[in-house]
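Peer 1: only the shape, not the letters, is given here:
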């Protein structure tokens, strides 16, 4: 029997005290919320927290689960959390070209990837959390 190989990723919608969300401009994908792959022996929440700090310089606290997004074709699963900033300074990393907090309206205009845009929209409907989205 062949052992399955799945890709597990996590990200966070980080909102500041003005309800602006934190976005990074990835060199390849454009504007998006911070996130990435979960390491071996790392919890999903810790993966999201680590990715936010690595990509933005901001330490965050996970507040809630926004949704779980499975792509069966790619054998991948993405967990999206809602988080608030605790400390840190905005800083670039080697994968990013831009970083900042933006209104939801600004963010939706800036984000070009449909999947990312849909997830940011999900983050604005707290009464529907958590989402479960399965893409075959």
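Peer 2: In hand now; what should we look at? Here the structure is a predicted model, which is why all the values come from computation and not from measurement. Numbers count the residues shown, from 1 in each chain.
Peer 1: going forward, measure contacts and count neighbours with C-alpha atoms only.
Peer 2: Noted.
Peer 1: what's the single longest helix in this structure?
Peer 2: helix 44-56 (DSSP state H).
Peer 1: what about the helix or strand that comes right after it, distance to the chain center?
Peer 2: Using DSSP states H and E, the helix or strand that follows helix 44-56 in sequence is strand 58-71. In terms of C-alpha atoms, centre = their mean, to the nearest Å, the centre of strand 58-71 is set 7 Å apart from its chain centre.
Peer 1: against which helices or strands is strand 58-71 packed?
Peer 2: helix 44-56, strand 76-88, strand 131-135 (3 or more C-alpha pairs under 8 Å, 6 or more residues apart in numbering; DSSP states H and E).
Peer 1: one more structure, for comparison:
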């Protein structure tokens, strides 16, 4: 039987309204995130993935939307969060990490879907969004 895969991504914004990005080995720069583990809550997965990939501890503040990749049977729950501790650090999942202005983030991200994600997440009138592709 085929099962849907559930993932999370988090737009972490600091006090200067900069965005936290992680540089993945394959996709390049993006929001931190990943798959929800068996027996794990969506909220805990979001917090864990940000910490694992960036070293930053967060509180989730807002549910932003869902992106569903129908052919891949994958849904990504997207949240906004704020840093509450930790220190920027790379991991086995990230080659680089940092906080960037919106313009810097848009220029660093090479995957169009991830650029579109930033635009959607910053458009308060469109939240929460449901994207199907």
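Peer 2: Noted; the coordinates are in hand. Model, not experiment: these values are computed from the prediction.
Peer 1: what's the TM-score once they're superposed?
Peer 2: Overlay of the two chains. TM-score (TM-score structural alignment, normalised by the length of structure 2): 0.96; 133 aligned residues with a C-alpha RMSD of 0.9 Å.
Peer 1: let me know which of the helices and strands packed on strand 58-71 of structure 1 is tucked in deepest.
Peer 2: Greatest average neighbour count among those goes to helix 44-56 (a mean of 23), per mean count of other C-alpha atoms under 10 Å.
Peer 1: identify the residue range in structure 2 corresponding to that one.
Peer 2: Across structure 2, the stretch matching helix 44-56 of structure 1 (TM-score structural alignment) is residues 42-54.
Peer 1: just to revisit the earlier point, would you list the helices and strands packed on strand 58-71 of structure 1 in TSV and tack on distance to residue 120 of structure 1?
Peer 2: Below are these laid out as TSV (distance: least, C-alpha to C-alpha, whole Å):
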stretch	distance to residue 120 of structure 1
helix 44-56	15
strand 76-88	10
strand 131-135	12
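Peer 1: in stretch 100-118 of structure 2, which residues are buried?
Peer 2: For stretch 100-118 of structure 2, the neighbour count (16 or more other C-alpha atoms under 10 Å) marks 100, 102, 105-106, 108-109, 114-115, 117-118 as buried.
Peer 1: start to end distance for that stretch?
Peer 2: Distance between the two ends of stretch 100-118 of structure 2: 12 Å, counting by C-alpha to C-alpha, to the nearest Å.
Peer 1: can you check which part of structure 1 that stretch sits on?
Peer 2: Against structure 1, stretch 100-118 of structure 2 falls on residues 102-120 (TM-score structural alignment).
Peer 1: picking up where we left off before, minimum distance to residue 20 of structure 1: which of the helices and strands packed on strand 58-71 of structure 1 has it?
Peer 2: Residue 20 of structure 1 sits nearest to strand 76-88 of all those, at 10.6 Å, using C-alpha to C-alpha.
Peer 1: quick one: residues contacting residue 122 of structure 1.
Peer 2: Residues in contact with residue 122 of structure 1, defined by C-alpha atoms under 8 Å, 6 or more residues apart in numbering, are 66, 128-129, 131.
Peer 1: cutoff 7 Å now
Peer 2: By C-alpha atoms under 7 Å, 6 or more residues apart in numbering, no residues touch residue 122 of structure 1.
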